[in-house]
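*Asks:* model the structure of this input:
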Amino acid sequence: TVLELGCGTGRNIILAARRYPDARFYGLDISAEMLETAGKAIDREGLSGRVVLARGDATDFDARALFGVERFDRVFVSYSLSMIPGWEKTVSAALAALSPNGSLHIVDFGQQEGLPGWFRALLRGWLKKFHVTPRESLREVLESESRRTGASFRFRTLYRGYAWLAVIKITS
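*Replies:* Alright, predicted model coming up:
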């Protein structure tokens, strides 16, 4: 079972469902418009039987009430923490929704530390137009949550800091 928090238009959940045909997928988003778009895309791809969507807040959700599932083998968050107010609560909620031996996978905008200054400024300006704020403290928050839960933690910088990739694995 796989949950995507902030599933938006469904692009990533569709890619994941195609890649892992034996898994069941669940997508959560706060935007009814995004979910409508995602639902249509999922129908077009013939994945309605394996992908369930629900409207909810990624910082505070009840998976059992929304999906009839209490815990997930994987939870992923792809480029949406940078758009969620109180995003730290999303990390805690995601970890609480994991099954024993489950893992949380996060990719989001990094600090662009290896990019030329002019490009970084241009990119930041463009992201701001879409209410995207790269989370400077993402690594520290994830490390702290990993320690709190006794989970393992891996972190990688991608594309000269354009993005950050993190995996937190619950070990039971």
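*Asks:* from here on, contacts and neighbour counts on C-alpha atoms
*Replies:* Fine.
*Asks:* quickly find the element holding the residue lying farthest from the centre of the chain.
*Replies:* Farthest-out residue of the chain from its mean C-alpha position, per CA atoms, centre = their mean: W118, at 28.6 Å. Element membership of W118, judged by DSSP states H and E, is helix 117-129.
*Asks:* which residues are in contact with S172?
*Replies:* For S172, the contacting residues are P100, N101, by CA atoms under 8 Å, 6 or more residues apart in numbering.
*Asks:* relative to V91, how far out is it?
*Replies:* 19 Å (CA to CA, to the nearest Å).
*Asks:* do G6 as well
*Replies:* Distance, G6 to V91, using CA to CA: 12 Å.
*Asks:* more neighbours, those two?
*Replies:* G6 (27 against 21; other CA atoms under 10 Å).
*Asks:* ok, for the more buried one, nearest residue in space, not its chain neighbours?
*Replies:* Nearest-residue entry for G6: D29, 4.6 Å, with adjacent residues in sequence omitted and distances by CA to CA, 6 or more residues apart in numbering.
*Asks:* quick one, what contacts that neighbour?
*Replies:* So D29 contacts L5, G6, C7, G8, L35, A54, R55, G56, D57, A58 (CA under 8 Å, 6+ apart).
*Asks:* got the contact list for the closest residue to F153 other than its chain neighbours?
*Replies:* With CA to CA, 6+ apart as the criterion, F153 has its nearest non-adjacent residue at 4.7 Å, and that residue is I168. Residues near I168 by CA under 8 Å, 6+ apart: S103, L104, H105, L142, S146, A151, S152, F153, R154.
*Asks:* residues touching the second one, list them.
*Replies:* For L104, the contacting residues are R74, V75, F76, V77, A94, L95, L98, V167, I168, K169, by CA under 8 Å, 6+ apart.
*Asks:* between the residues you listed, which is closest to L66?
*Replies:* For the contacts of L104, the residue nearest L66 by CA to CA is A94; the value is 14.3 Å.
*Asks:* any idea how far A93 is from F153?
*Replies:* To F153, A93 is 17 Å away according to CA to CA.
*Asks:* equivalent analysis for I42, please.
*Replies:* 32 Å.
*Asks:* going along the chain, name the strands of the chain.
*Replies:* 2-5, 25-29, 51-55, 72-78, 98-109, 152-158, 163-169 (DSSP state E).
*Asks:* between the ones you listed, which one is nearest to E136?
*Replies:* So among the strands of the chain, strand 98-109 is nearest, using CA to CA, at 9.3 Å.
*Asks:* quick one, that closest one and strand 72-78 angle?
*Replies:* Angle, strand 98-109 to strand 72-78, by axes from the mean of the first three to the mean of the last three CA atoms, to 10 degrees: 10 degrees.
*Asks:* let's see this one next, to set against the first:
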Amino acid sequence: MDRYLLSALAHTDHPIAAPVSPANVEKLIQRAECPPDARVLDLGCGPGEWTLRALQQYPTARAFAVDMSEEALRRAEDTARDRGLSDRVTYVRGDAREYQPPKACDLVMCVGATHAFGGLEDTLRAVGEHVAPGGTVLIGEGFWERTPDQPTLEALGASPDDFRDLASTVDAVEKAGWTPVHGHVSSPDEWDDYEWSWTGSLTRWALDHPGHPDAEAAIAAAREHRTGWLRGYRGVLGFAFLLLRRLNGSR
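*Replies:* Below is the predicted model:
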């Protein structure tokens, strides 16, 4: 099954492609304290919820949103049209590492997509090229709540050094020349809602389309994901959202 289609289907019930509630998304975007006419860049935008909520928060802002998934961008465009925001957002299908916005941006977001740049430090170097002076970066990054055991690593297809603990993650951010001005750590309830939504959306689609050639693969993918979560990384893998500004920056 095409992985982009699988991801798009799995996020039907939870279009915010991260373990966080809508209220906390809005709080994070508000805490970015952008000007009303901000320029926003979302690298690895997925279904586009972070982008659209930023446009709703800042009434004359414009946004640029980049993703590799044609299906995710189609859904993002549909949602933008439904909310009357299509004229304020430009969607680009392509590699986030290669995209260059028309001008520096007041808010640059990369949530759950640091792997596309090769990790946290490489992501911070890349996004730093797109941030206007005094601007803000929003990073969403995994971390270890506790030392992972072998079932956890197998469930995630990960190695122990793929993530740090939370304190070490913040240390790495500061070493790279940034500092948090606000943050949020996903709660167990947010994680559970995200994972049940992910597996449930995919399963429901497969059950509702029994004749589709991908139906059996979708059921299998949901089952594998659910097992990895419940028997592997639940309570072990955490997720943090960090609002960052340059240590030597000023607004």
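*Asks:* just put the contacts of D29 of the first structure in a markdown table and tack on distance to F67 of the first structure.
*Replies:* Listed next are the contacts of D29 of the first structure as a markdown table, based on distance: CA to CA, whole Å:
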| residue | distance to F67 of the first structure |
| --- | --- |
| L5 | 13 |
| G6 | 15 |
| C7 | 15 |
| G8 | 17 |
| L35 | 15 |
| A54 | 7 |
| R55 | 10 |
| G56 | 11 |
| D57 | 14 |
| A58 | 14 |
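*Asks:* for E113 of the first structure, state which of those is nearest.
*Replies:* Closest to E113 of the first structure, out of all of the contacts of D29 of the first structure and judged by CA to CA, is G6, at 25.5 Å.
*Asks:* now check the second structure for the residue matching that closest one.
*Replies:* Taking TM-score structural alignment, the alignment pairs G6 of the first structure with G44 from the second structure.
*Asks:* roughly how far does that match sit from V131 of the second structure?
*Replies:* Taken as CA to CA, the span from G44 of the second structure to V131 of the second structure is 16 Å.
*Asks:* for E26 of the second structure, same thing?
*Replies:* 21 Å.
*Asks:* the more surrounded of the two?
*Replies:* A count of neighbours by other CA under 10 Å puts V131 above the other of E26 of the second structure and V131, at 23 against 15.
*Asks:* I'd say the more buried one and P101 touch.
*Replies:* No: between V131 of the second structure and P101 there is no contact under CA atoms under 8 Å: 10.0 Å.
*Asks:* residues that sit against both of the two, list them.
*Replies:* Counting by CA under 8 Å, 6+ apart, nothing touches both V131 of the second structure and P101.
*Asks:* middle-most residue in the second structure, spatially?
*Replies:* Centre-nearest of the second structure using CA atoms, centre = their mean is V111, 2.9 Å out.
*Asks:* ok, it touching G142?
*Replies:* No: in this structure, V111 of the second structure is not within contact of G142 by CA under 8 Å, at 9.8 Å.
*Asks:* thinking again about what came up before, what lines up against the residue nearest to G6 of the first structure once you look at the second structure?
*Replies:* D29 of the first structure maps onto D67 in the second structure, by TM-score structural alignment.
*Asks:* how near is that match to R83 of the second structure?
*Replies:* The spacing between D67 of the second structure and R83 of the second structure, counted by CA to CA, is 20 Å.
*Asks:* for G134 of the second structure, same thing?
*Replies:* 30 Å.
*Asks:* out of these two, which sits in the more crowded spot?
*Replies:* G134 (16 against 11).
*Asks:* what's that one aligned with over in the first structure?
*Replies:* Counting by TM-score structural alignment, G134 of the second structure lines up with N101 in the first structure.
*Asks:* need the contact list for its match.
*Replies:* Here N101 of the first structure is in contact with D73, K169, I170, T171, S172 (CA under 8 Å, 6+ apart).
*Asks:* weed out the non-buried ones from these.
*Replies:* Burial by neighbour count, judged by 16 or more other CA atoms under 10 Å, picks out D73, K169, I170 from these.
*Asks:* contacting residues for the first one?
*Replies:* Read it as D73 of the first structure. Counting by CA under 8 Å, 6+ apart, D73 of the first structure has contacts T1, V2, L98, S99, P100, N101, G102, S103.
*Asks:* for the last one, same thing?
*Replies:* With contacts defined as CA under 8 Å, 6+ apart, the neighbours of I170 of the first structure are L98, P100, N101, G102, S103, T149, G150, A151, S152.
*Asks:* just checking, the second one touches T171?
*Replies:* Yes: the pair P100 of the first structure and T171 qualifies as a contact (CA under 8 Å) at a distance of 6.7 Å.
*Asks:* which residues in the stretch 151-251 of the second structure form helices?
*Replies:* Using DSSP state H, counting those that start in this stretch, the helices of the stretch 151-251 of the second structure run over 166-175, 188-208, 215-228.
*Asks:* look at the nearest residue to R139 of the first structure once chain neighbours are set aside and say how many residues are nearby.
*Replies:* Counting by CA to CA, 6+ apart, R139 of the first structure lies nearest to F155, which is 7.5 Å off, once chain neighbours are set aside. Per other CA under 10 Å, the neighbour tally for F155 of the first structure reads 15.
*Asks:* number of nearby residues for the closest residue to Q30 of the second structure other than its chain neighbours?
*Replies:* In this structure, Q30 of the second structure finds its nearest non-sequential neighbour in Q57, 6.8 Å apart by CA to CA, 6+ apart. Look at Q57 of the second structure: counted by other CA under 10 Å, it has 16 neighbours.
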